[in-house]
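A.B. asks: Pasted the sequence and its predicted model underneath.
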Amino acid sequence: MELAEALRVAIGDFVRRARAGDRMPAGQAAVLGHLDRAGAVSIAELARREQVRHQSMTRTVHLLHDQGFVALKPHETDRRQVVVEISDEGRAALAGERRHRAAGIAEAIQHDLDEGEREVVRRIPEILAKLQPRQ
């Protein structure tokens, strides 16, 4: 249990440090990430996936729309709903944000770790992929 808690804390701290230099608000990046992976979905579905209120997601979606990062269109069968789709500009902004974050991590790996530590880090993605927390 101690190892699990230490891992949880370390991952949380790492993610916060990695996001510290982000240029895009985390909520907006998360929405663009969902749209990039899942394709067009309703605002209600985005709110459910992000576990936020519909009104909060509507605000986020409109901010993204104002920046040209998403397109809005009526739902095919339920005209009361709005479907959100990532635009080419949104996809480019998301890719740029991901590259920016990865570059910061790569620089830290290169400058802050010795070769033995870099070898350990090379295995971390594979190892984390095997971990499936049991609820």
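C.D. replies: Cool, got the structure.

A.B. asks: hey, let's count contacts and neighbours off CA atoms from now on
C.D. replies: Fine.

A.B. asks: tell me which element the most centrally placed residue in the chain is part of?
C.D. replies: The central residue of the chain, meaning the one whose C-alpha is nearest the mean C-alpha position (Cα atoms, centre = their mean), is Ala30 at 4.0 Å. If you go by DSSP states H and E, Ala30 is part of helix 26-38.

A.B. asks: Just list what that helix packs against, helices and strands only.
C.D. replies: In this structure, helix 26-38 packs against helix 43-50, helix 54-66, strand 82-86, helix 88-112, with contacts taken as 3 or more Cα pairs under 8 Å, 6 or more residues apart in numbering; DSSP states H and E.

A.B. asks: for that helix, which positions count as buried?
C.D. replies: Along helix 26-38, these residues count as buried under the neighbour rule (16 or more other Cα atoms under 10 Å): Gln28, Ala29, Ala30, Val31, Leu32, Gly33, His34, Leu35, Asp36.

A.B. asks: Check stretch 37-52 too.
C.D. replies: Of the residues in stretch 37-52, those buried by neighbour count under the rule 16+ other Cα under 10 Å are Ala40, Val41, Ser42, Ile43, Ala44, Leu46, Ala47.

A.B. asks: End to end on that stretch, go ahead and measure it.
C.D. replies: For stretch 37-52, the separation between the terminal residues is 19 Å (Cα to Cα, to the nearest Å).

A.B. asks: hmm, who's touching it?
C.D. replies: Among residues not part of stretch 37-52, those counted as contacts by Cα atoms under 8 Å, 6 or more residues apart in numbering are 30-31, 34-35, 53-54, 56-58, 61, 75, 81-86.

A.B. asks: Please compare the first structure with the one that follows:
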Amino acid sequence: MSLTPDDGADALALVHELRVVIGRLKRRLREQAYLGELTWSQVAVLGHLDREGPATVTALARAEGMRPQSMGATVAVLEAAGLVSGAPDPRDGRQTILSLTESCRDLIKAGRAVREDWLLREIQTKLSAEEIGQLAAAVALLKRLGSS
């Protein structure tokens, strides 16, 4: 599909198709990781702490678009499961800085490895060498879109 700036209908169709395909791929990747009894909001908090580092309940609530009280309940479950731990904020003793436990980091690492192994097998078994090259080029374009 070749698009020009004036080709709004084709661009809109491409946007729709891309959103659907990315959503489907995300779901397939999620299926590969066992989350146990964790909810998606709990997984989102763990992902935030993994990507952004330690944070307070207030900062997590803001980042995830939740009320601090709701985030406090989410964090309490994660603490009880041994996935996050809290330490007093050295700058403000009233605040607690939350971070991932080592066992949680290990679980995240293992989950990533399972998903990457699945994706590697899918690429190797379903795509030709030429298609793998096209996929690499598409990934470069998606990176550019994601960084803007």
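C.D. replies: Happy to help now that I have it. Predicted, not measured: the structure shown is a model, and the values here were computed from it.

A.B. asks: Report the TM-score for the pair.
C.D. replies: The TM-score (TM-score structural alignment, normalised by the length of structure 1) is 0.82; 134 aligned residues with a Cα RMSD of 2.2 Å.

A.B. asks: Quick check: which of the helices and strands packed on helix 26-38 of structure 1 is buried the most?
C.D. replies: Using mean count of other Cα atoms under 10 Å, the stretch among the helices and strands packed on helix 26-38 of structure 1 with the greatest mean number of neighbours is strand 82-86 (a mean of 23).

A.B. asks: what's it aligned against in structure 2?
C.D. replies: Against structure 2, the aligned range for strand 82-86 of structure 1 is residues 96-100 (TM-score structural alignment).

A.B. asks: what do you get for stretch 60-73 of structure 1?
C.D. replies: Stretch 60-73 of structure 1 corresponds to residues 74-87 in structure 2, going by TM-score structural alignment.

A.B. asks: what sits against Ala95 of structure 1?
C.D. replies: By Cα under 8 Å, 6+ apart, Ala95 of structure 1 has no neighbours at all.

A.B. asks: mind checking what it lines up with in structure 2?
C.D. replies: Using TM-score structural alignment as the criterion, Ala95 of structure 1 maps onto Lys109 of structure 2.

A.B. asks: Ok, Ala18 of structure 1 next?
C.D. replies: Checking with TM-score structural alignment, Ala18 of structure 1 has Leu29 as its match.

A.B. asks: Run the chain-centre distance for the helix or strand hosting that match.
C.D. replies: Assigning secondary structure by DSSP H and E places Leu29 of structure 2 in helix 8-32. Offset of helix 8-32 of structure 2 from its chain centre (Cα atoms, centre = their mean, to the nearest Å): 16 Å.

A.B. asks: what's the burial count for the closest residue to Glu89 of structure 1 other than its chain neighbours?
C.D. replies: Counting by Cα to Cα, 6 or more residues apart in numbering, Glu89 of structure 1 lies nearest to Phe69, which is 5.3 Å off, once chain neighbours are set aside. Applying the criterion other Cα atoms under 10 Å, we find 22 residues in the vicinity of Phe69 of structure 1.

A.B. asks: follow-up on the earlier one: give the contact list for the nearest residue to the match of Ala18 of structure 1 once chain neighbours are set aside.
C.D. replies: With Cα to Cα, 6+ apart as the criterion, Leu29 of structure 2 has its nearest non-adjacent residue at 5.8 Å, and that residue is Arg115. With contact set as Cα under 8 Å, 6+ apart, Arg115 of structure 2 has these partners: Leu29, Arg30, Gln32, Ala33.

A.B. asks: and for stretch 125-137 of structure 2, what are the contacting residues?
C.D. replies: Ile123.

A.B. asks: Onto which residues of structure 1 does that stretch map?
C.D. replies: Using TM-score structural alignment, the residues of structure 1 aligned to stretch 125-137 of structure 2 are 111-123.
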